[in-house]
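> build me a model from this:
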Amino acid sequence: MKPKVLVLPPQPLLDNICSARCRELLESEFTAVWNHTGQNFSEQQLAECVGGVDIVITSWGSPAITERLIDIGGDLYAIGHAAGSVKDMVPKSAFQKGIRVFSANSRMARTVAEYCLTAIMTLFRPLVRYDSEVRQGKWKPFSFRGRELGGSTVGIIAASAVALQFIKLLKPFGVQICLYDPYITEAEAASLGAVKCTLEEAMRCRIVSVHAPSLPATANLITKELLRLIPEGGVFLNSSRGAVVSEEGLTAELQTGRFQAVLDVYVEEPLPMDHPLRKLDNVLLTPHIGAETVEGQKDYMELILEDILRARRGEQTFYEVSERMWDMMGHPGPKRRS
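Below is the predicted model of the structure:
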């Protein structure tokens, strides 16, 4: 008998994260129950249809799978999250009850890592500005000169899945990578092509990229004092979570004009219209979009379903979340669109 899967993402989100191949899998390998309401279920709506289901597929905006829902579901085999962190989506008790948990987090990491590299190169070689200047009749003044990434020191804050992918993308440029993460050893850092360093040492690099999860222990991890260590002409990048950085301290340091920044995440999202960051021309602001590409999103649900099938066949999985991984995961941050 085919496993019964409850697919929670509604239209139009479903079209973004479920490819044609994904639909084929759902039709051929599962008995799919779809959300036809056009909006995300409430917890009560989910409670009314989770009974007798083997697998629940969630994504952005889906209600959390609470202990109550797990009890109603009975013999739930797996929960697959076609998005990132499952910290606020699945309770820790799910692992203790033998439920398999899957997430597209590691696939998203590749997408965010590309964003990080693109962000840095956008500051170093500002092609949009060049285009604007040429259209205004300007031609190669001294100020047009860009900078090169090669030979830079790059401070990586936390060895997250995104950070590991970012390090791979940086390797061909011949940069020196300083990695701060209290949970890795010098040998582990070396195996990644990095040097283990202190947080202060990482902050003194020409490029500083933050990848720490949002946890109680990482709240305001990057303090205003640490931000003062960023060198003149440096670049600060945050694609992780706004709560990890002292936003007030960062704003104050950017107002000095000493360095540039690229920010994809903020303490409050969307960024308030009257926020002083909006007035600074040395910061590039993006709308928490680092993980959003056409190709990436089309992969999410398909990869999760394929991994669940591997698990059922007793094969190695690639997107499964263990209890230890759950412990280390950050919270997904401000609510996103559905």
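> every contact and neighbour count from this point should use C-alpha atoms.
OK.
> pull the distance from stretch 89-96 to the chain's centre.
Chain-centre distance of stretch 89-96: 21 Å, with Cα atoms, centre = their mean, to the nearest Å.
> before we move on, what about stretch 79-98?
On Cα atoms, centre = their mean, the centre of stretch 79-98 falls 16 Å from that of its chain.
> residues of that stretch that come out buried?
Residues of stretch 79-98 classed as buried under the neighbour-count rule (16 or more other Cα atoms under 10 Å) are 79-92, 94-95.
> mind checking the end-to-end distance for that stretch?
Stretch 79-98 has an end-to-end distance of 11 Å (criterion: Cα to Cα, to the nearest Å).
> same question, stretch 269-283
17 Å.
> ok, residues contacting it?
Stretch 269-283 is contacted by residues 251, 254-255, 257, 259-263, 285, 287, 334-335 when judged by Cα atoms under 8 Å, 6 or more residues apart in numbering.
> next, give me the two most distant ones among those residues.
Across those, the longest distance by Cα to Cα is 31.4 Å; it joins 257 and 335.
> okay, the two: which has more neighbours?
residue 257 (14 against 11; other Cα atoms under 10 Å).
> tell me the buried residues in stretch 22-36?
22, 25, 26, 29, 30, 31, 32, 33, 35.
> any idea how far whichever strand or helix holds the first one is from the chain center?
For residue 22, the element it lies in under DSSP states H and E is helix 20-29. The chain centre lies 26 Å from the centre of helix 20-29; the measure is Cα atoms, centre = their mean.
> that one - contacts with which helices or strands?
helix 294-312 (3 or more Cα pairs under 8 Å, 6 or more residues apart in numbering; DSSP states H and E).
> can you give me the helices in the stretch 51-200 of the chain?
Taking DSSP state H, counting those that start in this stretch as the criterion, the stretch 51-200 of the chain carries its helices at 67-73, 93-96, 105-124, 127-135, 161-170, 186-191, 199-203.
> I have a second one here; can you model it like the first so I can compare?
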Amino acid sequence: MSPARAADVVDAATRRLLDDRFEVVWATEQHLRGADSPAKPAALDPAALAELSLGADVLLTSWGTPTLGKELWSDGAGPKVVAHAAGTVKNLIDPSILEQGVGVFSAGPRIAWSVGEYCLAAMLTLARRLPRFDGAIRAGGWKQSAFRGHELAGAKVGIVGASSTARALITLLKPFGCDVVVYDPYLSAERAAELGVRTASLGETAESAFLTIHVPNMPETKGMITRELIAAIPDGAVVVNSSRGPAVDQQALLEHTLSGRLYAALDVYDPEPPTFEESVLRAENLLLTPHIAGDTTEGHLALAGYVLRDALHWLADGTRGPSFVDPATWSIAA
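Now for the predicted structure:
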């Protein structure tokens, strides 16, 4: 990773761990292409991968690391571990390396906690109509008799996709005593009971006061939140999408939001970045953020340590920690 990216995802304790347990070779300026700054760290030059990987047991990667071609393992003596201090590894590695016994680790589950907090914050912000009240004050107003906020406590919350971000949100929702229903064809009744939720059809899940989307980017999830499904969401409901823009009929959701029928928080779009008309940008029942649900200072600094600790346990005795990428679930992983 670049020096600036390392400063973003490697905290002081992890640097000490690296110094204590490994002989570390960091990427340097000569391995980069593009400007290297905290605002936009430079990416590694793909041509530098072979040099940096030579003789390595562990590759510590992050955003800005080029795709690791399977040729790095072609001689049967490639790195034993890829520890990715970022989210999905689907654009980083060829799944064939998993079949060679390479341990791959992703910090996605750690990022999921940050996303869960974002979803909870968005739900509360819109339920209490805070942007509307904020707009009223800025316009010189005061009390607003035309609308009143709602509580999250005891409400029905529909969750589409039982991903790691969904599980983080479920944990955060526990103090609110919500009726949490989850649609996920891969979620067993036993696992749902462990999570303290109940399973439901996609249609029933959408009929909730709060609806949050937590699905991976797959052909099966493209457009799954259809215009018809959006029309069935109850009036005044809050919809949050922090997963993938293509999963939702964005135009339909915007139409129902601009009409005043729904409240929505969007962190992902189709395409990205989005281009919106002035009416969308002025809507006080629409919360727009630039794909930052998983982006927090504390969360980022924890990423390298999160995957490296699991990698060390795996190297020691084969323990599969929470960041281990299971080859058996590759096809449905985010």
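> quick one: TM-score?
Here the TM-score for the pair of chains, by TM-score structural alignment, normalised by the length of structure 2, is 0.90; 322 aligned residues with a Cα RMSD of 2.0 Å.
> quick one on the thing from earlier: in helices, which of the contacts of stretch 269-283 of structure 1 appear?
Judged by DSSP state H, the subset of the contacts of stretch 269-283 of structure 1 located in helices is 251, 254.
> buried subset of the contacts of stretch 269-283 of structure 1?
251, 254, 255, 259, 260, 261, 262, 263, 285, 334.
> counterpart of the first one over in structure 2?
When structure 2 is aligned by TM-score structural alignment, residue 251 of structure 1 is paired with residue 254.
> assign the nearest residue to its match once chain neighbours are set aside to helix, strand or coil.
Closest residue to residue 254 of structure 2 apart from its sequence neighbours, by Cα to Cα, 6 or more residues apart in numbering: residue 280 at 7.6 Å. Three-state call for residue 280 of structure 2 (DSSP: H, G, I helix; E, B strand; the rest coil): helix.
> how far away is residue 280 of structure 2 from residue 82 of structure 2?
Per Cα to Cα, residue 280 of structure 2 is found 42 Å from residue 82 of structure 2.
> kindly report the same for residue 186 of structure 2.
Counting by Cα to Cα - residue 186 of structure 2 and residue 82 of structure 2 are separated by 27 Å.
> likewise residue 123 of structure 2?
36 Å.
> same check on residue 133 of structure 2?
48 Å.
> rewinding a little: Provide the aligned range in structure 2 for the helix holding residue 22 of structure 1.
Using TM-score structural alignment, helix 20-29 of structure 1 pairs with 12-21 in structure 2.
> next one: stretch 296-309 of structure 1
Taking TM-score structural alignment, stretch 296-309 of structure 1 hits residues 299-312 over in structure 2.
> sort out which residues of the matching stretch are buried, please.
Buried residues in stretch 299-312 of structure 2 (16+ other Cα under 10 Å): 299-308, 310-312.
> in TSV: those residues, plus distance to residue 7 of structure 2.
Formatted as TSV, the buried residues of stretch 299-312 of structure 2 follow (distance: Cα to Cα, whole Å):
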residue	distance to residue 7 of structure 2
299	13
300	10
301	8
302	11
303	11
304	10
305	13
306	15
307	16
308	16
310	21
311	20
312	21
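> closest to residue 140 of structure 2 out of those residues?
residue 299 (37.9 Å).
> pretty sure that closest one contacts residue 116?
No - in this structure residue 299 of structure 2 lies outside contact range of residue 116 using Cα atoms under 8 Å: 11.8 Å.
> leaving out sequence neighbours, find the closest residue to the aligned partner of residue 239 of structure 1 in structure 2.
Using TM-score structural alignment, the partner of residue 239 of structure 1 in structure 2 is residue 242. Leaving aside its sequence neighbours, residue 242 of structure 2 sits nearest to residue 267 (Cα to Cα, 6+ apart; 5.1 Å).
> run a quick neighbour tally on the one you found.
22.
> pull the contacting residues for it.
Per Cα under 8 Å, 6+ apart, neighbours of residue 267 of structure 2: 241, 242, 243, 288, 289, 290, 291, 292, 293.
> would you quantify the distance from the first one to residue 18 of structure 2?
Looking back up the chat, that one is residue 241 of structure 2. Going from residue 241 of structure 2 to residue 18 of structure 2 by Cα to Cα gives 37 Å.
> then the second one?
Applying Cα to Cα, one obtains 33 Å for the distance of residue 242 of structure 2 from residue 18 of structure 2.
> please apply the same query to the fourth one.
Counting by Cα to Cα, the separation of residue 288 of structure 2 from residue 18 of structure 2 is 38 Å.
> start to end distance for stretch 135-147 of structure 2?
First residue to last in stretch 135-147 of structure 2 (Cα to Cα) measures 13 Å.
> any buried residues in that stretch, and which?
Buried residues in stretch 135-147 of structure 2, counted by 16+ other Cα under 10 Å: none are found.
> name the residues that touch it?
Under Cα under 8 Å, 6+ apart, the answer for stretch 135-147 of structure 2 is 133, 284.
> how far is it from where the chain is centred?
On Cα atoms, centre = their mean, the centre of stretch 135-147 of structure 2 falls 34 Å from that of its chain.
> now stretch 122-131 of structure 1
25 Å.
> so which bits of that stretch are buried?
122, 123, 125, 130.
> what does that stretch contact?
144, 146, 147, 148, 149, 260.
> just give me the closest of those to residue 316 of structure 1.
residue 149 (37.9 Å).
> any figure for the gap between the residue opposite that closest one in structure 2 once aligned and residue 120 of structure 2?
Structural correspondence for residue 149 of structure 1 with respect to structure 2 (TM-score structural alignment): residue 152. Per Cα to Cα, residue 152 of structure 2 is found 10 Å from residue 120 of structure 2.
> can you check residue 215 of structure 2 too?
Distance from residue 215 of structure 2 to residue 120 of structure 2, by Cα to Cα: 17 Å.
> same check, this time on residue 267 of structure 2
Counting by Cα to Cα, the gap from residue 267 of structure 2 to residue 120 of structure 2 is 13 Å.
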